[in-house]
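Trainee: Pasting the sequence and the predicted model now:
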Amino acid sequence: MNRMNDYRQSYDDIPIPPELDRRLRETIAQAGREQRRNKRMKSWLFSIVALFVIWISSLNVSPQFAQAMANVPGFQSLVSALTIHEIVVEQEMYEAHIETPTIANVTNPELEQVLNAKYIAESEALYESFEQKLVEMDDAGGGHLAIDSKVEVITDTDILFVLSRSYSEIQGSSSYEIEYDNVDKQLGVVLTLPSLFINDEYIDRINEYIVHYLEDEQAVSINPEKKPLPLIDADQPFFISNKKTLHISFDKYEITAGAYGPITIEIPTSLIDDLLVSHRYIE
């Protein structure tokens, strides 16, 4: 879909078998029921979660350790600290500001290692791309180049931690891309959009709402070449807010003219309520 996705193919190309995908939904649903009853999660839940993490994010959770932590009053947050490392290059005709997050995980060392490795790989790829573009500029007789990557914590609750990584580039024209990691602190999983829903009906329903919202309410035209196809798919960037609402994100130029920039749309919960696996994340 975009540049940062291309940089992370080694992480994103891991297939999710239908059976594991189904069990993940069951796990989230069970966690939601347990949450509403305000009870501790059962030990078998964490054993199941460990299977999904291998497929979803190449992570490996220790069921015994997760179970032990679940029994500790005031279950500790997945992320105890977030450090931002920055690479800065500033010259007359080109500049680069690249932020790399490092998370400190108090409950799952494997999760920490994989996420941090992914963030480092993204930043290294961005910097290598920056250097390559400088060479191309010199060969072409000069020009202007500016790249900027930023890290931001979008959501931080007792259950959910959402980290965004955005990337913008100015070289003649400009581009903007953004990705999110939605992490369940207690289950130790990185959420996918399909895992939130009982079936694929959400794609058409959200797609219809986005078309209506942009064209009818905001008078924003959608790119004609996008209309015959769903605007979103299983890999669509999304985040869940502190208010427990779902937000769908589009990069600049992805579905509208570049003048509108990147677009983020809040999806009414009433629209998708009957399709949710549980209300653990969205209400």
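Mentor: Looks like it arrived, so ask away. Numbering: from 1, shown residues only.

Trainee: Please make it C-alpha for all contacts and neighbour counts, starting now.
Mentor: Will do.

Trainee: residue contacts, Asn5?
Mentor: Asp12 (Cα atoms under 8 Å, 6 or more residues apart in numbering).

Trainee: Against Val135, how distant is it?
Mentor: Note on Asn5: its distance to Val135, by Cα to Cα, to the nearest Å, is 24 Å.

Trainee: this is the other structure I want to compare:
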Amino acid sequence: MSIRQLEELKTEYENVKAREQLKERVYRIMKRRSIMKKIVNVAATAAVIFSIFVGALNGVPAFAQDIANISGMESMVKILTFGRYQVNDGHFSANIVTPKIEGLLDKELQDKINRDFKESANLVISAFEKDYKEIKEQAPEAHMGVEYNYQVLTDNDDTLAIDVYLLNIVGSSSTTHKFYTINKKTGELITLPSLFKENADYVNVLSEYILSEMKRQNAAGENMFWVEKGDYVEPFLKIKPDQNFYLNNEGDLVICFDKYEVAPGASGSPQFVIPKNIIKNIKME
């Protein structure tokens, strides 16, 4: 690794560490509201953490009830745009979309997910408005933006996969994701453990493949994953049992990481498509 690359890593690391005091204030707020216990806790946490760095309202922005079905969906399971909040004053911008799921057989789960979608979006909006005065006073000429939105990744006869993401732009950009994969035939939410046989060691099987692929890409000069212990970052060792994932249109398992989770910001939000032969012995039939 070159001196320039090390300096870039050091700069990114120090920028992240510099935000810890602001993050601490956000965590205290979230603890009171029990947001961390929600299904979309990752997206909600990121939404508040990163929205601390944005703000600015000219007048009172209006909510737009833009409800639209995703085209081409033949199943009753679908994702809608329930609400939209937009601000743009030239220096600061916000585009905050509230998604809504319909068609799940488990109505209690459906209501919980939709409630969390709404609470997460409202939390981003609240933090955006509250911090406007503070940020504007400190850096009136700053250019900052936040986007909380969703993207349909897979939509076929069997599966609907959705990425609910929070993009923050302040100098550089930071992105966090929460993925939802739904079995359209049963209307059930698919979890990572549910894809594998009972007691299968899927964490280590997936981690070993991903680590080998990270090292391969590093050696080929394709990427710069953190796979060795260094002065500024912890190396990737293994995925979390509930690691972000989705099933693509070919039915392949795709393991996902947030920006800065396993690599420098230039690597974006890395994803690894797992070959079927890697998990064929432990996959649920």
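Mentor: Alright, I've got the coordinates. Please read all numbers here as calculations on a predicted model, not as lab measurements.

Trainee: Quick check: Asn182 of the first structure touching Ile159?
Mentor: No: counting by Cα atoms under 8 Å, Asn182 of the first structure does not reach Ile159; the two are 10.3 Å apart.

Trainee: Of those two, which one has the most company?
Mentor: Asn182 (23 against 17; other Cα atoms under 10 Å).

Trainee: Can you find the partner of that one in the second structure?
Mentor: Under the alignment (TM-score structural alignment), Asn182 of the first structure pairs with Thr181 of the second structure.

Trainee: Can you get me the start-to-end distance on stretch 8-19 of the first structure?
Mentor: One end of stretch 8-19 of the first structure to the other measures 25 Å (Cα to Cα).

Trainee: got it, and stretch 265-277 of the first structure?
Mentor: With Cα to Cα as the measure, the first residue of stretch 265-277 of the first structure is 21 Å from its last.

Trainee: Quick check: closest non-adjacent residue to the match of Asn182 of the first structure.
Mentor: Take Thr181 of the second structure and drop its neighbours on the chain: the residue closest to it by Cα to Cα, 6 or more residues apart in numbering is Ala161, 4.3 Å away.

Trainee: how near is that neighbour to Asn183 of the second structure?
Mentor: Counting by Cα to Cα - Ala161 of the second structure and Asn183 of the second structure are separated by 9 Å.

Trainee: For these two, work out which one has more neighbours and name it.
Mentor: It is Ala161, of Ala161 of the second structure and Asn183, that has more neighbours when counted by other Cα under 10 Å, with 26 against 16.

Trainee: For the stretch 51-200 of the second structure, which segments count as strands?
Mentor: Assigned strands in the stretch 51-200 of the second structure, in chain order: 63-64, 78-88, 92-102, 144-155, 159-170, 172-183, 188-190 (criterion: DSSP state E, counting those that start in this stretch).

Trainee: any chance of these in a markdown table, plus distance to Asn281 of the second structure?
Mentor: Formatted as a markdown table, the strands of the stretch 51-200 of the second structure follow (distance: least, Cα to Cα, whole Å):
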| stretch | distance to Asn281 of the second structure |
| --- | --- |
| strand 63-64 | 49 |
| strand 78-88 | 32 |
| strand 92-102 | 33 |
| strand 144-155 | 25 |
| strand 159-170 | 22 |
| strand 172-183 | 22 |
| strand 188-190 | 19 |
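
Trainee: Good, wrapping up.
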